[in-house]
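>>> generate coordinates for the sequence data below:
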Amino acid sequence: MATQTTNGIQITVQPSYQAAYSRPAQHRYIFAYEITIENNSKETVQLLGRHWFIWDANGHVREVEGEGVIGQQPVLPPGGKHRYASWCDLSTGIGKMHGAFQMVNILDNSTFKAIIPTFFLIAPVRLN
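This next block holds a predicted model:
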């Protein structure tokens, strides 16, 4: 699990390897991850977008940007939480992800990036 706080917005990530959907012999490793976004600030914020960097063990990097998360742009009042799950595939059994959520403060319309901490994706079969 990885956690990081930016401007009172705490991002926690819990990754997991999905053996049932992975095919190591075909170089296809599937990982799920659950993201929890907690607003520990005194202001209401909204998540507008995401920007991910996904690395595999061969040094290849994919960059993913888009609006919201899984089709949503949640509004988080002080003390509010939003949790969602997603997934990614890698051609290697080891990798990592990190990025940022683009946020807006509803009160003054200022924007900021809430950092998504680096987390590692490791297929247990690669730990031998």
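
>>> can we go C-alpha only for contacts and neighbour counts from here?
Noted.

>>> how far does stretch 8-25 stretch from start to finish?
Stretch 8-25 has an end-to-end distance of 43 Å (CA to CA, to the nearest Å).

>>> no, scratch that, I was asking about stretch 71-81
Terminal-residue distance, stretch 71-81 (CA to CA): 17 Å.

>>> what residues sit buried inside it?
With burial defined by 16 or more other CA atoms under 10 Å, the residues of stretch 71-81 counted as buried are P74, V75, L76, P77, P78, G80, K81.

>>> to compare against the first, here's the next sequence to fold:
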Amino acid sequence: MKTSFSPQAVPGLEVKIEQLRFRVSGKGEPERPLVCQYYLSIRNGSDRTVQLQGRKWVLTDEETGEKVVIEGEGIVGSFPELRPGGKFRYSSYHLYRQPTWAEGAYFGRDESGRPIVVSIPRFRMAAVPEGEGDRPLF
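Model prediction:
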């Protein structure tokens, strides 16, 4: 009989949103999507090696509550292995049309093969006035 395990959070494994950048694409063209570029780091402060194998984002429209789920293997084309004390940094983006909340999780396995999960902190995507498109979050 095969045993199934639910992914477990690993104490010390954490995601930090380092910066958000907002761009309004196609001035004067309301049908064009807006861009939120995010810079994230994943730090392994635990005592075990983990490998991240996939991600799931949930984007929730602030006004309507409509949700869009984005899932896939890897993280920007890689499957980072993080030893204790290791860090993985990357940037990517989401497209949206009106204020939207983004949140999610990364999934993987620890060195013993147990499934793990680490949450992506929730952040708000909303266009900002000209000249205020970068938001460092330190």
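
>>> TM between them?
TM-score of the superposed chains, computed with TM-score structural alignment, normalised by the length of the first structure, equals 0.83; 118 aligned residues with a CA RMSD of 1.8 Å.

>>> sort out for me which of the buried residues of stretch 71-81 of the first structure are in strands.
By the criterion of DSSP state E, membership of the buried residues of stretch 71-81 of the first structure in strands covers V75, L76, K81.

>>> any idea how far the alignment partner in the second structure of the first one lies from M125 of the second structure?
It refers to V75 of the first structure. For V75 of the first structure, the equivalent position in the second structure is taken to be E81, counting by TM-score structural alignment. Going from E81 of the second structure to M125 of the second structure by CA to CA gives 29 Å.

>>> got it, and R83 of the second structure?
Taken as CA to CA, the span from R83 of the second structure to M125 of the second structure is 32 Å.

>>> repeat that for Y93 of the second structure.
Distance of Y93 of the second structure to M125 of the second structure, given as CA to CA: 11 Å.

>>> and the residue nearest to the spatial centre of the second structure, what element?
Per CA atoms, centre = their mean, the C-alpha nearest to the average position across the second structure is that of I120, at 5.1 Å. Taking DSSP states H and E as the definition, one finds I120 of the second structure inside strand 115-125.

>>> just tell me the aligned range of that strand in the first structure.
Under the criterion TM-score structural alignment, strand 115-125 of the second structure matches residues 111-121.

>>> which residues of the second structure fall in strands?
Taking DSSP E, the strands of the second structure run over residues 8-9, 13-24, 34-44, 50-61, 67-73, 81-82, 87-96, 100-110, 115-125, 134-136.

>>> tell me the counterpart of S16 of the first structure in the second structure.
In the second structure, S16 of the first structure lands on R21 (TM-score structural alignment).
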